[in-house]
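>>> Attaching a predicted model along with its sequence, questions to come.
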Amino acid sequence: MLRATLKSLLARKVRLVLSMLAVVAGVSFVTGTLVLTDTLNRTFDTLFADINKNVSVAVRSVNAIDPTSDVGRPPLPASLVSTAAGVDGVRVAVGKVNGQAVLVNPATGKPSNTNGAPGIGINWTGGQPTSAEEIAEGRPPGPGEIVVDRATAKKLHLSLGAKISVQTKGPPARYTLVGTFRIGGQDSLGGAAVTAFDTATAQRVLLAPDRFSAIHLAAGPGLTQEELRARVAAALPPGVEAITGRQLADESASAVQNAVSGFSTFLLIFAAISVFVGAFIIFNTFTMLVAQRVRELALLRAIGASKRQVQVSLQVEAALVGFAGATVGLVSGAGLALLLRVAVGVFGVALPSGALVFRPRTVVIAYAVGVLITAAAAFVPARKAASVPPIAAMRETYVLPTRSLRSRAIAGSVLTALGIVLLILGTASAGKPGATAVGVGAAGIFLGVATLSPLLSGPITRVLGAPLARMFGATGRLGRENAMRNPRRTASTASALMIGLALVSAFSVLGQSIKESVRETVSNSLGADFYLTPQNFGQGFSGEVARELAGKPGIEIATGLRGGLVKISGQSSQVLAGDPAGLVKMLAIKEVTGDVHALGDGTILAEDSTAADHQLRVGQKVPVTFADGRAELTLVGTYQKSQVAGKWIISTSEFARHSTDDLDLFVLVKRASGADPAMVRAEIATVVKSFATVEVRDQSEFVAQQEKQVDQLLGFIYVLLALAVIIALFGIVNTLALSVIERTREIGLLRAVGMTRSQMRLMVILESVIISVFGAVLGVVVGSIFGWALTKALASLGISTFAYPVRTILLVVLTGAILGVLAAVFPARRAARMDVLRAISAV
């Protein structure tokens, strides 16, 4: 039986390759994602280990919000350096300064990093026993001078002696470039532009005079990191902690790994979608192969093969296809990982050199996905093969019996109903739980509709094919009848395409709803005429911008917005900070209780529902934990739910008491009544000219920018979904190719009675178009429902409006038709080129 199985596979090489393609694509995606994840983790583990290899102990302030995060961590007094240096066993103590420093490209006048990688400022400590920095060209910096990482210098074509503008937390200043350096033996710190100043300058522009972000210690001979940490910790004041160098390296690597893990999970979701689509293709392929090999299977039974042997033979055949596909997918997955690595570099993350990491887990998962998914998809066709009676070998007209569609109707209806119930529950829940319920519900609807699709196939393909029958006459009618001939086959093929196009439709609906919600929010909740934003998302800009704009001619209000993570009543939450005089008006805050205009030092505002959840009333003390410790703020007012303001608001001055960063994320500007918009914009442009990191937009431009960001994200998602659509395309090609083989005699007879080659090609193409459009229609219907439910479930995140992208949905249906034409090229050509006499005489 094994020899028969192998001969059967090798005798049908084209079918083998077409069956493998779906496996290869899915396994490649899974493998590429796992290899990239492991490579990134290993790379950054090594990088941070090298950077901190000379640090025995690090001293830093306690972060009351997140013990492992440096965001908002209070600085240390410089006097602690001598305290730490005096501990027995400390060989040297070096103060470290870290902050935001955006290098301005002298050739363009724009920030050096505008694609997501941060701009980092440090003090130069090269040459110290704890340092990982070393000069590559030039010399260390002095007052008024800087050195930059070697990769950034090469990227911007910077020459020593050039005057470079650097934007820090204060007004921008120009420095002389006197050198370049390497970090931990690498030219770049993960793509970040790193600028180093002398220590006194770094303290002044990045932190505060006589302050350090941390203190790094080197141990004396024979002393372990743990031993030194214990000694140092005993000498530190309250609110200051000591950790080992290994712990510091692990924390730094962990922060990156968490981001990589999220990205990896995101990619694996789409890889799972591709594998799911591939399972449909494998099922359909083996169902058709069994139907075409009835006499062969019957002969095996007639010469003594048992039902079990026949079924095992088909399962082994499927497993071999899966194994071959997984092997190819494993190799191509490595290539995909290289492409993804290059793509990561395009987004500004320059990875240190190193080979791809292939862990044993990756190989195991690749073969498990390839073999198990293929074997599972072929299980039902294999059972059908085992049911072929030996007598069938004597009858040319025998066909496999088909079960009633009644059981499918019941199962499909139950799955669809459960999916709809979960969708409804998801729309009634807020945030992540609601989105999860919507996702599970959507999966249920996918399976339900796929199960019901054979019942839907006949009537829908009849309607879709009617125009083609009128347009192309007998050829069109034959194409439609071929699509309707086997509802199960048509439905299975269309269902694979349905999944990919349904997700495209769902994300299109979600994206359009997000864009419409942005327009309404900006129009109704923001009273600004101009919006000032950082060019590099996530990195703020100096609070000097808002302060300089305040009181300028033609400007009524200019208020900066900033914020961060705090803990209120033990729960993590985001707090918004702004100028009390302008914030309430600019954000259209609607008072519920108290006096929202009383916001100031020592006070806080809360959204009315949030205040109710925390059982707070106006006048009560609210315990708020900042990174530097706990404070009690008085609740002076509550306001109606706002998509912009969030749940908590404090004043900029109160926020500044707990943070050394004088950085705004936005500045909102409202012009005075009657002021000329062009003149006001010119006034703003004059102020921000020296702040190269700031962009100015009016309301329409700001909305367009937000929409562009949504479109970029959707574009990335569409690229990932394209693989599932391509796998479905392979499925249509496979189905049509096998269908042509199955109908060899019929094709020969049609040619014999006068059908031309061009008519034959057109018939196959029209059949493919009907199947594809059927899948697209199912996808659009299911995807639209999914998109609506997802929009409702994410309403708490600011998606307040449902909008339907009619043009995009029509494009999805048109895409289905185009895919049908592309999928039919090879099968149609093969059908048209058949020898008429051989086709008629085929058995």
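It's in. Quick caveat: nothing in here was measured; it's all calculated off a predicted structure. Residues are numbered from 1 along each chain as shown.
>>> use CA for all of it now, contacts and neighbours both
Fine.
>>> doesn't Leu177 make contact with Ser165?
No - with contact defined as CA atoms under 8 Å, Ser165 and Leu177 do not form a contacting pair (9.9 Å).
>>> More neighbours: which of the two?
Taking other CA atoms under 10 Å, Ser165 and Leu177 do not tie; Leu177 has more neighbours (25 against 22).
>>> wait, is that one part of a helix?
No - checked against DSSP: H, G, I helix; E, B strand; the rest coil, Leu177 lies outside a helix; its state is strand.
>>> what's near enough to touch it?
Leu177 makes contact with 145-148, 159-164, according to CA atoms under 8 Å, 6 or more residues apart in numbering.
>>> Just the buried residues of the residues you listed.
Buried residues within the contacts of Leu177, defined by neighbour count using 16 or more other CA atoms under 10 Å: 145-148, 163-164.
>>> take the one below as the second:
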Amino acid sequence: MLRATIKSLLARKLRLVLSGLAIVLGVMFVSSAFVLTDSLGGRFERLFQTVNQETAVQVRADSEAGAESPPLLTDADVTRLSQVDGVASASGDASAQGVVPFRARDGKAVPSSGAPQLGVGWAGGGDLLQVAEGAVPAADTEVALTRFTAEQAGVGVGDRLKVYIGPRYESREYTVTGVLEYSGGRPSLSGETMVAFTMPEAQRLFYGKTGVYGGAALTAADAISDDDLKSRVAAVVPAGFEAVTGAEIAEEQASAFKQLLTFVNWFFLGFALVALLVGMFLIFNTFNIIIAQRARELALFRALGAGWGQLTGSVLIEALVVGFVASTLGLLAGIGVAYGLQAAAGAAGLPLPEGDLVVGVTAIVVSYLLGVLMTVTAALIPAIRAASVPPIAAMREVTRPDKPMLGLTVAGSVVTGLGVAAIAAALFGAPLAAVLIGAGVLLSIVGVALLSPALTRPVAGAIGRLVAWGTAGDLGRRNALRNPRRTSVTAVALMIGVALVSTVTVIGSSLRSTVRDLVENDIGAEVMILTNSQQLPDGREGFDPARLREVDALPGVRESIAYHFSVATVNGQPQQFVSATDLGRAGPMFALEEESGTVAPSGPTEALIDTNTAGTLGLTVGETATVEGAKGGPRTYTIAGIYKSQLTAGLLLPESAVETFAGPLAMQGFVALDEGADTDAVVAGVERIMADYPLVTVGDQESFIAQQNALVDGVLAIFYVLLALAVIVAFLGIVNTLVLSIYERTRELGLLRAIGTTRRQVRGMVRVESLLIAVYGCLLGIALGVGLGASASLALRQQDLLSVVTIPYAQLAGLLVAAALAGVLAAVLPARRASRLNVLDAIAYE
């Protein structure tokens, strides 16, 4: 039986290729995710080891040090550390992030691709960093730059450079005296920018005085290990500091980066599993068709004495081989994709740390496990059906009618009803709303999949009457409806991908409409000042709110308001979002809707809170909230009012609360204009006033809408690209089903050609069949996706995260047209094969 199975496989190579393509693509996604994240993790792990290789022990502020008054080392402290037995050298460190150079050509800040933007006090680069051109800074008005920084800023030795100093919240100009390179001539380690000042200038900029350091790096004498030196240094470090080895620092940095990569990995794996799920439908349909084609062959085995287990095993072995071969090809393709993505990142100007491609054991094991397991699982039911072929089928043709679909229809209706009920319960405020929506989505997809065979004849039949013309079209329609189970399984594979795309499209459209609705109807400002924050907001990124006094002096400006944002501990609960602004003017500016109390408090210790946060914290009007920010200690505020707003949320504090934030900068600003004021002129004036702040952008309402919608579109584009894989797999399923059904209908096609059907008519018949499957699957997906997307949008609206729910009919219609065109393209190969069958060979098929 095993030999017969192997011969069957080798005799049907095309079948192997077609049935394995879906698994190849799905496994490619899985393996590329693992290989990419493992490779990036390895690159950055080596980077952190390189950066810290010259440091035996680092003395740094301990984790208990607060933002209000971070501890500093003095020259005397550094000298004392250098005298510890086993210390070869000790050097103080003065460094900070948020030191941003400006471009010479247009005065704009050098953008960050996620890498840090550093400022350091030059104390010698050791073996890691050397001077490539010019000299190191010798005066407080001079700086040196890494080559990557100089290229990004468009400056060289002798040029003037404007630099934003994050710790001082201001910009200054310096003369570039030198260009630095890392060992091996590298312009950058990982796309970071670095500006090197004299040590005294760095100390003044970062700490407000000279002779102090944020930490110290120690090297060890030859006879002592890093761990032993750490123990000795730990006994003499000043209060507020700790000693750690260079290896421990590298491990901490690598661990933090790998934690981020883990999230990225699971994100991509989610889409890979969707593609593999769609692939399972393809495998299931493929083996169903194959079993139908091999009915007499399998019956002959039964007649010769093969048992139920042998026949089932033979089909599963075939599935195992398909899964193994497809997983191997998918793994290799994934490795290629991961390599290509890293190369593309470098070509796009996003330099990565040096390193090799890492193909870990996890990537290999998971790729084979998922690919093989899902293939064998999908083939299990067809394998069981194969064993049930009666031996009599070997002697004569036996037609095995389709089983009644009543049970499947009832089950589908019940499951769909449960899904709709779960979503409805969540929308009407039942507990565990997120869980109910998730369960409702899953049940709805499964329910519609179960219902699809019963829907095939009425829905696909109606579609066929619209698009099928002439004899060939009518034959194609009848072929699609002949086996509703097969048609529905092929269509459901497409339905899943289209449903997810449609869901994302509806949510995205609602987000875009909400942005426009809020800006045009709720924001009481015509000009907005925004900060493209690179970290969790805490008042250290943005602009000086005092600059708004200059904004108020511009012609046409009626008033302006600053909006500060941070994270604090509220009533003992950490990581709560809080904001501070002029509460007396916040109501009309942010469209605060009064739920209870007042939205215009006047007392210095009064605050506002939105309805959702009030429920989470258990606060009502008149109760108090104790807020503890980064500095200044806890402050208590009385809740003066509870509000609803689409523009802001959380605890709204008076402007005096900014004193407790880590920094004094405002994250946003809103400028209201006089009637008939020149908006463009005001925007230009505000841009000049905010020119010193690299992360700040200024625009009118339309530019604000465009900016926010660009963010939405960027996120949606990622989802569309990732979901496209599932849709591609589904269309491969249509090709697969049609090609295999051509083999099944060889005699029928030969008879059609014998009685005068032309090759063109045969091709048209197959095209109609493919078109019906594609449009039917797409319509199911759109209907399901619109329902799910609208439900999710309504849930978000109940949470005040959306104000408008819209259905993008034009986009959905475009999706349907694209599916129809793809259906026609999917029929090219099967139609060509069907039209070229030799008539005599086809008639004499058996």
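Cool, the structure landed. All of these numbers come straight from a predicted model, not from anything done at the bench.
>>> who's in contact with stretch 137-150 of structure 1?
By CA under 8 Å, 6+ apart, stretch 137-150 of structure 1 touches 124, 126, 136, 160, 174-183, 187-188, 193-198, 200-201.
>>> Could you give me the buried positions within that stretch?
Those buried within stretch 137-150 of structure 1 under the rule 16+ other CA under 10 Å are 139-142, 145-150.
>>> Switch those residues over to a markdown table; also include secondary structure and distance to Asp595 of structure 1.
Converted to a markdown table, the buried residues of stretch 137-150 of structure 1 look like this (DSSP: H, G, I helix; E, B strand; the rest coil; distance: CA to CA, whole Å):
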| residue | secondary structure | distance to Asp595 of structure 1 |
| --- | --- | --- |
| Arg139 | coil | 58 |
| Pro140 | coil | 55 |
| Pro141 | coil | 52 |
| Gly142 | coil | 52 |
| Glu145 | strand | 50 |
| Ile146 | strand | 49 |
| Val147 | strand | 51 |
| Val148 | strand | 50 |
| Asp149 | strand | 51 |
| Arg150 | helix | 54 |
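>>> Show me the two of those that sit farthest apart.
Farthest-apart pair in these is Gly142 and Arg150; separation 18.3 Å (CA to CA).
>>> if we take the buried residues of stretch 137-150 of structure 1, which one ends up nearest to Leu713 of structure 1?
Asp149 (30.4 Å).
>>> how about that closest one, what's its match in structure 2?
Under the alignment (TM-score structural alignment), Asp149 of structure 1 pairs with Thr146 in structure 2.
>>> one step back: can you redo the buried ones among the contacts of Leu177 of structure 1 as TSV with distance to Gly500 of structure 1?
Formatted as TSV, those follow (distance: CA to CA, whole Å):
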residue	distance to Gly500 of structure 1
Glu145	55
Ile146	52
Val147	50
Val148	46
Lys163	53
Ile164	49
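>>> what's the closest of the residues you listed to Leu819 of structure 1?
Val148 (50.8 Å).
>>> element containing Pro574 of structure 2?
Counting by DSSP states H and E, the element that carries Pro574 of structure 2 is strand 573-581.
>>> Please identify the buried residues of that strand?
Residues 576-581 are the ones in strand 573-581 of structure 2 that count as buried (16+ other CA under 10 Å).
>>> The very next helix or strand once past that strand vs structure 1, mean deviation?
For strand 573-581 of structure 2, the succeeding helix or strand toward the C-terminus, using DSSP H and E, is helix 583-590. Between helix 583-590 of structure 2 and the aligned residues of structure 1, the post-superposition mean distance stands at 4.3 Å (mean CA distance after the TM-score superposition for structure 1).
>>> other SSEs contacting helix 583-590 of structure 2?
strand 651-654 (3 or more CA pairs under 8 Å, 6 or more residues apart in numbering; DSSP states H and E).
>>> what's the mean deviation for the strand it packs on versus structure 1?
Superposed on structure 1, strand 651-654 of structure 2 shows a mean distance of 2.8 Å to its aligned residues (mean CA distance after the TM-score superposition for structure 1).
>>> what ranges do the strands span in the stretch 51-200 of structure 2?
Remark: strands assigned in the stretch 51-200 of structure 2 by DSSP state E, counting those that start in this stretch are 57-61, 73-74, 87-93, 95-97, 99-101, 117-122, 129-134, 142-146, 160-165, 170-182, 193-198.
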